[in-house]
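Visitor: sharing a model prediction with you, sequence too.
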Amino acid sequence: MALSSRICYLKCVRNTQKRINLPHEKPVMIGRNEETGITDLHVSRNHLECTADLNNSKVLVKTLGKSHSGCNGYALLQGETYSLKHGDTIEVRLGFHEFDVIFESSSDDEERPAKKQKMDCFKLNSKTSSNTFTKSGKWEEIDGRELLIYTADKCVPQSAIAAFDLDGTIIKTKSGARFPKDPDDWVLNFNNIPQKLQQLHEEDHKIVFFTNQSGLGNDFSKLKGYKGKIEAIIAKLAVPTQVFIATSKSIYRKPAPGMWNVLTEAKNGNVDVDIDKSFFVGDAAGREKNWAPKKNKDHSICDRLFALNLGLKFYTPEEYFLKASSVSHIMPEFDPRVVADETYPQISTDKQEVIIMVGSPGSGKSYFCKSQLLPKGYVLVSRDKLGTWQKCAKMLEDCIQRKQSVVIDNTNPDKDSRQRFIDVAKRNSVACRCFVMTTTHRQAKHNNRFREMTDKSHVAVGDLVLNSYKKGYQEPEMSEGFSEIVKIPFIPKFDKAEHEKLYRMFLLED
C-alpha cells in the first residue's frame, strides 16, 4: 500500500541545504536558474518537469531539455515521462547536478530509505550490475594530452577485443550535419547497437572505441564537453567500455597503430590480445560515391587501413550491425608494404661540376646528398640554410671559383628555379647535371608523416607545401642546359627495427 505523504522535495546532493519543494500535483520546472543554482549552459531553463503525487509517494519526471538527463546512473530518453520514488537520484544533466527525491511522511517515525528503482531505459546484462550501470570511470592523459583514455568501471582485460570507431559507427549526429554542433548532438547510429555490444560483453569480448578527434587539441572547454559526451555515450550503452581518443596528428592518430599499441602493451592488464578473436568496425572504409543508394563517398579509408596495419578483421558498420554485404573500395595508390628494393645509380665524375637536385620535401633528396655526394667532396648549397636563392647563387659562384664541385639541395620544381643555377654554371664553363628524385607525391607525403612520428625535432611539412610543389612541377629537360639527367630512387634507411615496421604500415588517412 502506498505511503501517504505530505511533503516532497528535491535535495541537492552536493549542498544538502538546498531544497526545491514539489507541491502536490503542481508541475515544477527544474533547470538553469537561481533556485537550483545551476549555471551550466548545457542545461536549459526548463530542462525537467517534475510533478509530485503525495498520495502515492511518486514524482513524475518529464524530460524537456536537449541535453540528456539521468536517474540512478541511467540516461533518460528525451521526451519521455518517468515515475520516481523516494531515494531516487535525478541528474539534471547526465552525470551532473544531482538531486535526491525525498518524501517526508506525516508519521513521526523515521521513514525507511527506499531502494533505488531499476529504470527501463536499458536492458542490463549479468556482467554489469544487478541493479544499475554507473557512469563513473577513469580518465587518463598520455603525452601531454595527445592521447586521452577513458575506462569505465567494470571494464576488465580480455584476450578478445571488439574494437569500434565512434563517429559514423557507434553514433551519428542528431542534427544530420556532417560534424556535431555541440557535445549533445549525437544519437546511436543503429537501434541494435546496445544489444550487440552487450552480447559481445557476455561472450568475453572487451569493448574498445578508437576515435580521431584532432579538433580537441588543448581547448579546455571543448575537452570538458567532449569528456562529458563520452561518459554519456557509455551510460547510454550500459556496457563497460574503454575509449581511446587521439587529439593530434601524432603516432596515436589512425591509421597509425599508436592507440592499439597502448591498449595491448599497457591498458589490458597484461592479458595478451588474440588477434584472431579480435576485430575492428569503422565507417572510414574507402567506399566510393553511391556505394549504397544516395550514399556519399567515405570521407577517408583510415579505419580499413588501421585494421590492415594491425592484422585485424575489418567490418563496416553496415556489415557488422545490419549484416549487409560487403561493397568495393579503393585502396591508396602508394602501398608501403611493397616498397621496391633499389640501389643508387653510379654518380662519380673526376671533373668539376654542378648538380641540381629536383625533389619535393620527403623525397629523400637531402639524405641522398649527405650520404652519397658530400663524402665525395661536393659542397652543399641549400636555401634552408642560406634563406634566399640569391645567396645560394652567390655561394655557388664562390665555390666554382675555388674549383669545387657543388650540389644545389633545393626542391627546384620548375624551369625558372633551375635556370638561375644553370646560368651560373654556364657562365663559368662548368658542366651541370640534374638529379631527379623518382619519389611519388603519395610516397613523399608518407615519408613526411613518418618523420613527424619518429623525429620530434623534424619540422612538420604541411600538405599545402607538398601540393604546391606538385602543382608547379615541370619535368626537367636536356634543353634547359643539362649535360645529363639522372633518376634517383628513394631508398629508406632505418636506425631501429620498430621504425622499419612502422614505415611499412599505412600512415595516411586517404
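Guide: Yep, it's here.
Visitor: CA only for contacts and neighbour counts going forward, please
Guide: Noted.
Visitor: ok, residue 177 to residue 168 distance?
Guide: Noted for residue 177: a distance of 12 Å to residue 168, by CA to CA, to the nearest Å.
Visitor: more neighbours: those two, which one.
Guide: residue 168 (16 against 10; other CA atoms under 10 Å).
Visitor: roughly how far does the most centrally placed residue in the chain sit from residue 255?
Guide: In the chain, the residue lying closest to the centroid (CA atoms, centre = their mean) is residue 212, at 0.7 Å. Noted for residue 212: a distance of 9 Å to residue 255, by CA to CA.
Visitor: same thing with residue 143?
Guide: In terms of CA to CA, residue 143 sits 18 Å off from residue 255.
Visitor: residue 454 and residue 499 touch, don't they?
Guide: Yes: with contact defined as CA atoms under 8 Å, residue 454 and residue 499 form a contacting pair (7.4 Å).
Visitor: spit out the contact partners of the nearest residue to the residue nearest to the centre of the chain once chain neighbours are set aside.
Guide: Excluding the flanking residues, the one nearest residue 212 by CA to CA, 6 or more residues apart in numbering is residue 246, at 4.9 Å. Going by CA atoms under 8 Å, 6 or more residues apart in numbering, residue 246 touches 146, 147, 148, 210, 211, 212, 213, 214, 252, 253, 259.
Visitor: also this one, for the comparison:
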Amino acid sequence: MKRAAPINDNKPISPPPTKRKIQSTTSSKAVANFFKPASQKDPDKLSWRVVGNSLIIGRYGPSGPLPQGRTTPVKIAAFDLDDTIVSPTGSKWARGAESWMWWDPSVPSRLRSLHDQGYLVTIFSNQGNISLRDGAKKGPKGQQDTASFNNLKAQLGSVLAQLDLPISFYGATTQDRYRKPRTGMWDELLEDYDLQSDGAVDLSQSFYVGDAAGRERSDKRSKDHATSDRDLAANIGISFKTPEEFFLGAQPELYKHVLEPKQWLKTERPSVNNNGHAPASFRKKHKQELVIACGSPGSGKSTYFWHVLEPQGFKRINQDILKSRDRCLRVARDFLAAGESVAVETRKNWIKLAQEFGIPIRCIRFTTPARLCEHNDAVRALNPQLMNPEGRAMLPGIAFRSFLQRLQEPKLDEGFEDITTVDFVFQGSPEQQAVWSKYWVSKFVT
C-alpha cells in the first residue's frame, strides 16, 4: 500500500486548472441544418467549377446573371486575395480553413459596405501553386480534386462564410490567358454575369485592389514582386489602388513598370552602322548567301524573315519548326545544293556549312531587350488567331535567361562578310497593335 501524503492544513489549496475554451467557427444555424432531413436542408451557398482544367471559379451566394435588384451599368469592386484580403498565419502559401487572417481588421466591413453601395464584389487571384492535374484518381463519383485544390476550397469557404456576401472568386492556376495581368478572369466574370454588352459595366466607378504594384521596398514592407495587379487594372481600363491605399487611406507611392510596351511604339530606335556593321536595311548582295540571325527568342526574327528576307528569296531554317538540329542541317544542305539562299537562327555549324559550299556568310543581330522579348513571346502564344500563324507555344523563362548567359556578340573575324544590326520596331495591323500594347507578362525572369 502507498502511504498517504501528510496533510498540510496551512498550505493554500490551488483550484484545478481551467480548461482552454476553444471557440467554434460553426454557427448554430449550420448545426441545425446538419440535423435536418436531406430534403429540407438549405442549399450550399458556395459552388465550384473549373474552366479548361485551368481556371478555378467559386461563387458564394445566389446563382443567376446578377444578384437580385442590381441593374446595369454595374460597378465592379475587384480584389486580389493574398496580402490584400487575407494574410497567412503560417507558411505563406499554406491553405486551409484556419491558415489565414484578415489583412486588416477593416476588410470585412469595407467589403460589406461596397456590397451595400451596389458594387459587384469579386476576387481575381493568381494561384500557380494550386494543381488541377496531379493525382487524377477517380473515385465512385468521378475524378477527385487534388489536395491543393481542396485546401484552397477550405480556406475560401471559411473566408467567404465569414463575409457572407455574394462574391465570386476566380483563380488562375497556369500560364494562360487567365493569369494576371491578362484579362481572362475579367472576361469570364463578364460572361458569368451577362455583362458583355457595351455599357453594361461602369468602368469609371469600377476598380481593382492588389499588392503587386511595382513599388520599391519601404521600412514597412518588402519590394513588390511584380506589377501584375496594377497592369491588370490598366488592361481592363479601371482605376487601381494598393491595399494600403484602399483599406488604410495611405497616400499613393511611386512605382515603376517593369516594361511599358507603348513606349516602343513611340520611340524611333535607329540601328547602328559602325565597326563593320552593314546598313540596317538588309539587301541581298549575291546570287546565293547564308544569313545567320542572332537574337533572343521573341526578338522579332520570324517577323523580319517574313517582311524582309522571304521576299528576297531566302529559305528559312527554323529548329522550332523542324524539331531537330540534324534535320535543319539536312534541309539547309538540300537548299544550298539547289542554289537557294538560306536564313538560319544560330551560328553553330552554319559557318562551316557555308564555307563548305563556298558562299558568303552574313549576320543579322537583333538587339531587342530581354524583357521585350518575353513580352513578345507571351503576346504571340496567347493570341493564336491574331498573332501566331505558326502555332508557337509559350517558352519557359529559362529560354530567355539561357540566351543571355550564352550570348557572344558576333564579330567579323568569325567569317562574316558584314553584320546588320536590327532594333525592334513593331509591325502589325491596328488590331494587332492594340493587343500588343497591353501588359502580358505576369513576372519577368530576366
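Guide: Alright, I've got the coordinates. This structure is a prediction, so every number in the text was calculated from the model and none was measured.
Visitor: please work out the TM-score for the two chains.
Guide: Taking TM-score structural alignment, normalised by the length of structure 2 as the basis, the two superposed chains have a TM-score of 0.77; 384 aligned residues with a CA RMSD of 3.0 Å.
Visitor: now intersect the contacts of residue 246 of structure 1 with the strands, please.
Guide: Residues from the contacts of residue 246 of structure 1 lying in strands, with DSSP state E as the criterion: 147, 148, 210, 211, 212.
Visitor: can you turn the buried part of those into a ChimeraX selection?
Guide: The ChimeraX command for the buried members of these (criterion: 16 or more other CA atoms under 10 Å) is given here:
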select :147,148,210,211,212
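Visitor: so which of the ones in strands among the contacts of residue 246 of structure 1 would you say is closest to residue 139 of structure 1?
Guide: The shortest approach to residue 139 of structure 1 among those belongs to residue 148, at 7.2 Å (CA to CA).
Visitor: what residue in structure 2 is paired with that closest one?
Guide: Here residue 148 of structure 1 is matched to residue 57 in structure 2, going by TM-score structural alignment.
Visitor: secondary structure class for the nearest residue to its match once chain neighbours are set aside?
Guide: Nearest residue to residue 57 of structure 2, sequence neighbours excluded (CA to CA, 6+ apart): residue 170, at 4.7 Å. Under DSSP: H, G, I helix; E, B strand; the rest coil, residue 170 of structure 2 falls in the strand class.
Visitor: wait, residue 170 of structure 2 touches residue 56, no?
Guide: Yes: applying CA under 8 Å, one finds residue 170 of structure 2 in contact with residue 56, separated by 5.7 Å.
Visitor: okay, and the common contacts of these two?
Guide: With CA under 8 Å, 6+ apart as the test, residue 170 of structure 2 and residue 56 reach no residue in common.
Visitor: mind listing what's buried along stretch 87-95 of structure 2?
Guide: By 16+ other CA under 10 Å, the buried positions in stretch 87-95 of structure 2 come out as 87, 88, 94, 95.
Visitor: gap between residue 241 of structure 2 and residue 157 of structure 2?
Guide: Per CA to CA, residue 241 of structure 2 is found 26 Å from residue 157 of structure 2.
Visitor: where along structure 1 do the helices fall?
Guide: Taking DSSP state H as the test, the helices found in structure 1 are 193-202, 220-237, 258-266, 302-310, 317-322, 365-368, 383-386, 389-401, 415-427, 441-454, 463-472, 497-503.
Visitor: format those as a markdown table; extra columns: distance to residue 295 of structure 1 and mean neighbour count.
Guide: Shown next, in a markdown table, are those (distance: least, CA to CA, whole Å; neighbours: other CA atoms under 10 Å):
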| stretch | distance to residue 295 of structure 1 | mean neighbour count |
| --- | --- | --- |
| helix 193-202 | 21 | 18 |
| helix 220-237 | 26 | 18 |
| helix 258-266 | 29 | 17 |
| helix 302-310 | 18 | 23 |
| helix 317-322 | 12 | 17 |
| helix 365-368 | 42 | 19 |
| helix 383-386 | 46 | 12 |
| helix 389-401 | 49 | 17 |
| helix 415-427 | 44 | 17 |
| helix 441-454 | 27 | 20 |
| helix 463-472 | 28 | 13 |
| helix 497-503 | 33 | 14 |
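Visitor: I'd like these written out as JSON lines, with distance to residue 100 of structure 1 added.
Guide: Below are the helices of structure 1 laid out as JSON lines (distance: least, CA to CA, whole Å):
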{"stretch": "helix 193-202", "distance to residue 100 of structure 1": "28"}
{"stretch": "helix 220-237", "distance to residue 100 of structure 1": "19"}
{"stretch": "helix 258-266", "distance to residue 100 of structure 1": "38"}
{"stretch": "helix 302-310", "distance to residue 100 of structure 1": "44"}
{"stretch": "helix 317-322", "distance to residue 100 of structure 1": "38"}
{"stretch": "helix 365-368", "distance to residue 100 of structure 1": "67"}
{"stretch": "helix 383-386", "distance to residue 100 of structure 1": "66"}
{"stretch": "helix 389-401", "distance to residue 100 of structure 1": "73"}
{"stretch": "helix 415-427", "distance to residue 100 of structure 1": "74"}
{"stretch": "helix 441-454", "distance to residue 100 of structure 1": "50"}
{"stretch": "helix 463-472", "distance to residue 100 of structure 1": "54"}
{"stretch": "helix 497-503", "distance to residue 100 of structure 1": "53"}
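Visitor: the ones you listed: which one's closest to residue 75 of structure 1?
Guide: Closest to residue 75 of structure 1 of the helices of structure 1 is helix 220-237 (CA to CA; 5.8 Å).
Visitor: contacts made by that closest one with the rest, please.
Guide: By CA under 8 Å, 6+ apart, the residues outside helix 220-237 of structure 1 that reach it are 68, 73-75, 94-95, 122, 133-136, 152, 183-184, 193-194, 197, 216-217, 240-241.
Visitor: so what's the residue count around the counterpart of residue 486 of structure 1 in structure 2?
Guide: Applying TM-score structural alignment, one finds that residue 486 of structure 1 aligns to residue 420 in structure 2. By the criterion of other CA under 10 Å, residue 420 of structure 2 has 22 neighbours.
Visitor: please apply the same query to the one 4 residues further on.
Guide: By the other CA under 10 Å criterion, the neighbourhood of residue 424 of structure 2 contains 21 residues.
Visitor: what's the closest non-adjacent residue to it?
Guide: According to CA to CA, 6+ apart, the nearest residue to residue 424 of structure 2 is residue 368 (5.4 Å).
Visitor: from residue 24 of structure 2, how far off is that neighbour?
Guide: Distance, residue 368 of structure 2 to residue 24 of structure 2, using CA to CA: 58 Å.
Visitor: tell me the spacing between the equivalent of the residue nearest to residue 57 of structure 2 over in structure 1 and residue 291 of structure 1.
Guide: Alignment note: residue 170 of structure 2 maps to residue 244 in structure 1; criterion TM-score structural alignment. Going from residue 244 of structure 1 to residue 291 of structure 1 by CA to CA gives 29 Å.
Visitor: neighbour count: these two, which is higher?
Guide: Set residue 244 of structure 1 next to residue 291 and count neighbours by other CA under 10 Å: residue 244 wins out with 23 against 16.
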